[in-house]
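Trainee: Predicted model and sequence below, questions to follow.
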Amino acid sequence: MRVLAALMVTLFIASCGYTSYNQRQIEGQWFSDSWTSDGEETGMRAWIAFDSDSTYRAIFNNGKEQGKYWIDGYKLYTHADGAEAIAVKIESLEEDKMALQMNRSGAKEVLMFTRANVTTVPGSPDIPDEE
């Protein structure tokens, strides 16, 4: 019985602060409000569309990519066509706001996104479904 109680306490403590997200929560189009590296604004911006068929299209720092995505707990994985899969941490996710954290060459980068309504967002990138 003590082993069971200890296991329950361990599982409870391990689950504290752990948030699990699902794919439906991020479906849609997002544009970045800020992109910081070690707390300093980079001036870079991003646009990304997560589709219900587990594909995504994105513009990052003047480059385009597309591929598959999935969520496991609080990690968002993207697997761009012809590249290795990359995992980023979902720091927060609300109906219209999202914060993603990644580590690039030892620098903590945080991207803050707002859910886009492309009919009302001026200058929204036009990314074709297929090239």
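Mentor: Everything's here; your move. Residues are numbered from 1 along each chain as shown.
Trainee: switch to C-alpha atoms for all contacts and neighbour counts from now on
Mentor: Fine.
Trainee: what residues are up against R24?
Mentor: S52 (CA atoms under 8 Å, 6 or more residues apart in numbering).
Trainee: That one in helix, strand or coil?
Mentor: helix (DSSP: H, G, I helix; E, B strand; the rest coil).
Trainee: Grab the longest helix from the protein for me.
Mentor: Determined from DSSP state H, the single longest helix within the chain is helix 2-15.
Trainee: and here's the other structure:
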Amino acid sequence: MVQKTLLILLLMVFVFSGCQDNKQAKTDILGDWESIDWYIKNTGEKVNQKMDFSFDDASNYMVDYGSQKEEGSYYISFDKLYTTETGQKEKNVKIVRLDSDTMIFEMNRAGSLELIVLSKRK
């Protein structure tokens, strides 16, 4: 009985700590982000493209690729950022790091894992 109670308490701690992290991520992501590094994870080869983001508190996002823009809605669940471009299907990236001034995410593009480092614009 004691083990069962302890297991339930530990499970509750993990659930509530995960919720708190998710709330912090929803706050930290707000604003304008500039890509400062982008590379293929397994080779280290640099990707020389622009991918700047904006996120607002109404769950809207915009990506500026330089010659193209993408807009739609977003949400965060655990370590994933989900985006749905207007009129398109949902996609997601893994959030490796997100704090008040740095965001790093991992994405699979054409079967290749890539890391993108973004810095929050002041």
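Mentor: On my side now, so go ahead. Since we're looking at a predicted model, the values are computed, not measured.
Trainee: Put one on top of the other, what's the TM-score?
Mentor: In this superposition the chains share a TM-score of 0.79, using TM-score structural alignment, normalised by the length of the second structure; 113 aligned residues with a CA RMSD of 2.2 Å.
Trainee: about what we covered before: I'd like the distance from the longest helix of the first structure to the chain centre, please.
Mentor: Offset of helix 2-15 of the first structure from its chain centre (CA atoms, centre = their mean, to the nearest Å): 31 Å.
Trainee: Show me the contact partners of that helix.
Mentor: With contact meaning CA under 8 Å, 6+ apart, helix 2-15 of the first structure is reached by no other residue.
Trainee: What distance do you get for R97 of the second structure to N60 of the second structure?
Mentor: 20 Å (CA to CA, to the nearest Å).
Trainee: Between the two, which is the more surrounded one?
Mentor: Shown here are R97 of the second structure and N60; by other CA atoms under 10 Å, N60 has more neighbours (17 against 14).
Trainee: What is the equivalent residue in the first structure for that one?
Mentor: Alignment note (TM-score structural alignment): N60 of the second structure maps to T55 of the first structure.
Trainee: buried ones in stretch 39-55 of the second structure?
Mentor: Y39, I40, K41, K50, M51, D52, F53, S54, F55 (16 or more other CA atoms under 10 Å).
Trainee: Aligned against the first structure, show me the partner of the second one.
Mentor: Aligning on TM-score structural alignment places I40 of the second structure opposite S37 in the first structure.
Trainee: for that match, what are its contacts?
Mentor: Residues counted as contacts of S37 of the first structure (CA under 8 Å, 6+ apart) are A107, K108, E109, V110.
Trainee: where do the helices sit along the second structure?
Mentor: Assigned by DSSP H, the helices in the second structure fall at 2-28.
Trainee: And the strands in it?
Mentor: Ranges of strands within the second structure are 31-40, 52-55, 60-64, 69-77, 80-85, 90-98, 102-109, 112-120, based on DSSP state E.
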